[in-house]
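[1] 3D, please:
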Amino acid sequence: MKLKEKNVLITGAAQGIGKSIAFAMAKQGANITIADTNLEKAGITAQEIQALGVKGLAIKLDVSNPDDVASAFGTFMNEFGRLDILVNNAGITRDALLLRMKSVDWDAVLNINLKGTFLCSKEAVRLMSKKHYGKIISISSVVAFTGNPGQASYSASKAGIVGLTKTIAKEYAGRGIRANAVAPGFIQTAMTDAISEKVRDQMKSSIPLGTFGTTEDVANAVVFLGSEESDYITGQVLHINGGMYM
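    As a prediction, this is how the structure comes out:
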C-alpha cells in the first residue's frame, strides 16, 4: 500500500472530488480525517472510510475561520498525534461576469478557496516542521491558467493557490515538506450532469481526449503526490485535463 499508516486531513471531503480523494487514499492504507462544513455528511463518509479497515474521523470545519482551523487541527492531533499529508480541497464558486460580480461574492470565494488554503497550510507547516516531513497537496484548477468567462473570482483564487504552493515549497523544502498542486479540468460531477447535452458537447470539443475526467482521475493524482513515489517532486502543478491546457 502506497500510504500505509499515513495520517491525512482532507478539507471539503464530505462529497464530490474530496470524497473520491478520501476513498482513494484510504484504499492505500491511510487514516483519513474528513474536515467539512457539513458534519453530518462528513460523519457518513468517515464511517464508510472505517469500513475499509483504516481510521476515519469527521470534523466540522470552516476553512476561512482561523479559530475553526486551529481547533480542527488540534482535534486531529489529539486523535492521531502526527500529520503526514494535508489535502486542501475545500472550495466554492459564485460565478458572474466581472461587471455583475458582487464584492460579497468575490470575498466569499477568495476566503474559502485561497484564504482557507493559506490558513490550513500554515497549521500544517507548523506541525510538519517538527517532524521534518510532510506533504501539502492543494486543488487548483485549469482556469487558474486559462481564465474563464464568469469566473473571475474562482480563477483568481485558484491561481493564487498555485503561487502559494510554489512559495511554501521554496520556504520549507529544507524542513522536509513538499508542496504541490493538482489542477483538474472538466470533471464529471453532479454539476456537469445538470448541464444540457448541447453544452456538454461544446465543453468536450475543447478537450483533445474528447471526454470529461472522473473524480477518480483527480484522486489518483493526489495519491501519487502523497506517496513516496513523488518524494523528489515539490512546487509543481499536476494537470488533469485531457489536454485542454498544455
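
[2] From now on I want contacts and neighbour counts done on CA atoms only, so please keep to that.
    Will do.

[3] if I read this right, A70 contacts E123, doesn't it?
    Yes: using CA atoms under 8 Å, A70 makes contact with E123 at a distance of 7.2 Å.

[4] by contact count, what packs against the longest strand along the chain?
    Taking DSSP state E as the criterion, the chain has its longest strand at strand 177-184. Using 3 or more CA pairs under 8 Å, 6 or more residues apart in numbering; DSSP states H and E, the elements in contact with strand 177-184 are helix 116-131, strand 134-139, helix 152-172, helix 215-226, strand 237-240.

[5] angle of that strand against helix 116-131?
    150 degrees (axes from the mean of the first three to the mean of the last three CA atoms, to 10 degrees).

[6] any idea which residue sits dead centre in the chain?
    N89 (2.3 Å; CA atoms, centre = their mean).

[7] got a list of what it touches?
    Contact partners of N89, counting by CA atoms under 8 Å, 6 or more residues apart in numbering, are 10-13, 18, 138-139.

[8] Just the buried ones from those?
    10-13, 18, 138-139 (16 or more other CA atoms under 10 Å).

[9] now, the most widely separated pair of those residues?
    A13 and S138 (12.7 Å; CA to CA).

[10] Quick check: the closest residue to F224 other than its chain neighbours vs D95, distance?
    The shortest distance from F224 to any non-neighbouring residue, by CA to CA, 6 or more residues apart in numbering, is to S230 (6.4 Å). Distance of S230 to D95, given as CA to CA, to the nearest Å: 34 Å.

[11] neighbour-wise, which of those two wins?
    Ranked by neighbour count (other CA atoms under 10 Å), S230 and D95 place D95 first, with 18 against 14.

[12] so that one makes contact with V109?
    No: contact criterion CA under 8 Å: D95 and V109 do not qualify, at 9.4 Å.

[13] hey, which of the helices and strands packed on strand 177-184 is tucked in deepest?
    strand 134-139 (a mean of 27; mean count of other CA atoms under 10 Å).

[14] Please provide the structure for the following sequence as well, for comparison with the first:
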Amino acid sequence: MHILDLFKLNGKTAIVTGGGRGLGAQIARGFAEAGANVVVCSRNLEACEEMKEEIKQLGADSLAVKCDVTNPDDIEEVVNQTVEQFGTIDILVNNSGATWGAPVEEMPYEAWEKVLDVNVTGTFLMSQAVGQVMIKQHSGKIINIASIAGFGGTPPFMQTIGYNTSKGAIMTFTKDLAVKWGKYNINVNAIAPGFFPTKMSNVLIEQGREQILAGTPLNRLGEDSDLKGAALFLASKAADYVSGDILTVDGGAHAY
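    Prediction:
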C-alpha cells in the first residue's frame, strides 16, 4: 500500500460529537476531506446542519443529529441513524465538552457535576453505545479529546478544576478502554490539545495569553489546521498499531 493511501478514509463512517463548531468542526472537516462519511451531532442542531452542508460541499456524505451526550436515548438515536444510513460506524470522536470557571472554593456543585457529566459520563455513554457496533464488526477507532490540562496542575489563571479533572479522567479512561477492547480490534486513543481559540477557551486565552505564549516553544496558539492532521492519523490505517496513546498537540508546551 502506498504511504498516502494509509491516510485515506474512503468508505469509512465517522461520528464526531460536538462536531458543529470549534475543534469538533475542524476534525469533521478533515475527515470529510479524507473521504469519510461524517455524522455531526451536538445539542446545537443548527450548527450541525451547517457543518453537514459544508461537508457535502467537500464531496462527502453527512448526517446532522441533535444529541445531548448525557442522554442515552439521544445517543441511541445517533447510533441507529448512522447504522441505518451508512451500515457501519468505523470512527468515533468524543469531542463534546463543557467547562466552568471559578476558584475551587467557590465552584458550585451544580457546575462541577455538569462538567464531569458531559466530559466523562458523556464519553463513557457514547463509547459504550458505539462500541457495541464496533465489537460486532470486530473493528473501530475511538478518539477521545482530552487536554493538556489533564496532565496535572494548571497555571493560577486557569480556574477550571472540574474541566482539568475531567480531562485527566479521560486519559485514564482511554488507556483502560484500549486494554479492554484491544481483543475486538478496536483502537482507543486520545488527543490532548493545547490552547486553541474556540468559544469555550477564548475567555481563558484573553486572561492568560502572555503566559500561554511564554510557555509554548512554537510561540503561537493552535490554528484551524493544527488538529485535524493528528485526528486523521489516529482515525486512519496509519495508526492501526497505535492504541492507548495520548497524542499531545500543544506547540511543545508539555516539553517544559
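
[15] re earlier: now for D95 and V109 of structure 1: what residues contact both?
    153-154.

[16] chain center to stretch 114-125 of structure 1, what's the gap?
    Counting by CA atoms, centre = their mean, to the nearest Å, stretch 114-125 of structure 1 is centred 12 Å from the centre of its parent chain.

[17] Mind listing residues that contact that stretch?
    63-66, 69-70, 73, 83, 86, 88, 90, 134, 136, 138, 157-158, 160-161, 164, 172, 177.

[18] and with 6 Å instead?
    63-64, 88, 157 (CA atoms under 6 Å, 6 or more residues apart in numbering).

[19] I92 of structure 1 -> structure 2?
    The alignment partner of I92 of structure 1 in structure 2, by TM-score structural alignment, is A98.

[20] My guess is its match contacts L116. True?
    No: when contacts are counted by CA atoms under 6 Å, A98 of structure 2 is not listed as touching L116 (8.3 Å).

[21] Show me which of the two is the more surrounded one.
    Per other CA under 10 Å, whichever of A98 of structure 2 and L116 has more neighbours is L116, with 21 against 16.

[22] So what does that one match up with in structure 1?
    Checking TM-score structural alignment: L116 of structure 2 goes with L110.

[23] wait, is that match part of a strand?
    No: the assignment for L110 of structure 1, made by DSSP: H, G, I helix; E, B strand; the rest coil, is helix rather than a strand.

[24] contacting residues around the residue lying closest to it once chain neighbours are set aside?
    Of all residues not flanking L110 of structure 1 in the chain, S157 sits nearest, at 5.5 Å (CA to CA, 6+ apart). Taking CA under 6 Å, 6+ apart, we find S157 of structure 1 in contact with 110, 113-114.

[25] Check these against E48 of structure 1 and report the nearest one.
    Distances from E48 of structure 1 to the contacts of S157 of structure 1, taken by CA to CA, are shortest for N113, at 26.3 Å.

[26] For R82 of structure 1, see how far away that closest one is.
    According to CA to CA, N113 of structure 1 stands 25 Å off from R82 of structure 1.

[27] what about these two, which has more around it?
    Using other CA under 10 Å as the criterion, N113 of structure 1 and R82 rank with N113 on top: 29 against 17.

[28] Would you agree the more buried one is in contact with T93?
    No: the pair N113 of structure 1 and T93 fails to qualify as a contact (CA under 6 Å) at a distance of 8.9 Å.

[29] Tell me which residue of structure 1 lines up with T216 of structure 2.
    So, by TM-score structural alignment, T216 of structure 2 is matched to I207.

[30] burial of that match, as a residue count?
    With other CA under 10 Å as criterion, I207 of structure 1 counts 18.

[31] which SSE is it in?
    Using DSSP states H and E, I207 of structure 1 maps to neither a helix nor a strand.

[32] Likewise for T33 of structure 1?
    strand 31-36.

[33] That strand vs structure 2 - mean distance after superposition?
    By mean CA distance after the TM-score superposition for structure 1, the fitted strand 31-36 of structure 1 averages 0.5 Å away from its aligned residues in structure 2.

[34] what packs against that strand?
    Counting contacts by 3 or more CA pairs under 6 Å, 6 or more residues apart in numbering; DSSP states H and E, strand 31-36 of structure 1 is packed against strand 7-11, strand 56-60.

[35] what span of structure 2 lines up against the last one?
    Per the alignment by TM-score structural alignment, strand 56-60 of structure 1 matches residues 62-66 in structure 2.

[36] That stretch vs structure 1, average distance?
    Looks like 0.4 Å for stretch 62-66 of structure 2 (mean CA distance after the TM-score superposition for structure 1).

[37] For that stretch, list every residue counted as buried.
    62-66.

[38] Kindly reformat those residues as CSV containing distance to G11 of structure 2.
    Below are these laid out as CSV (distance: CA to CA, whole Å):
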residue, distance to G11 of structure 2
S62, 12
L63, 15
A64, 18
V65, 20
K66, 24
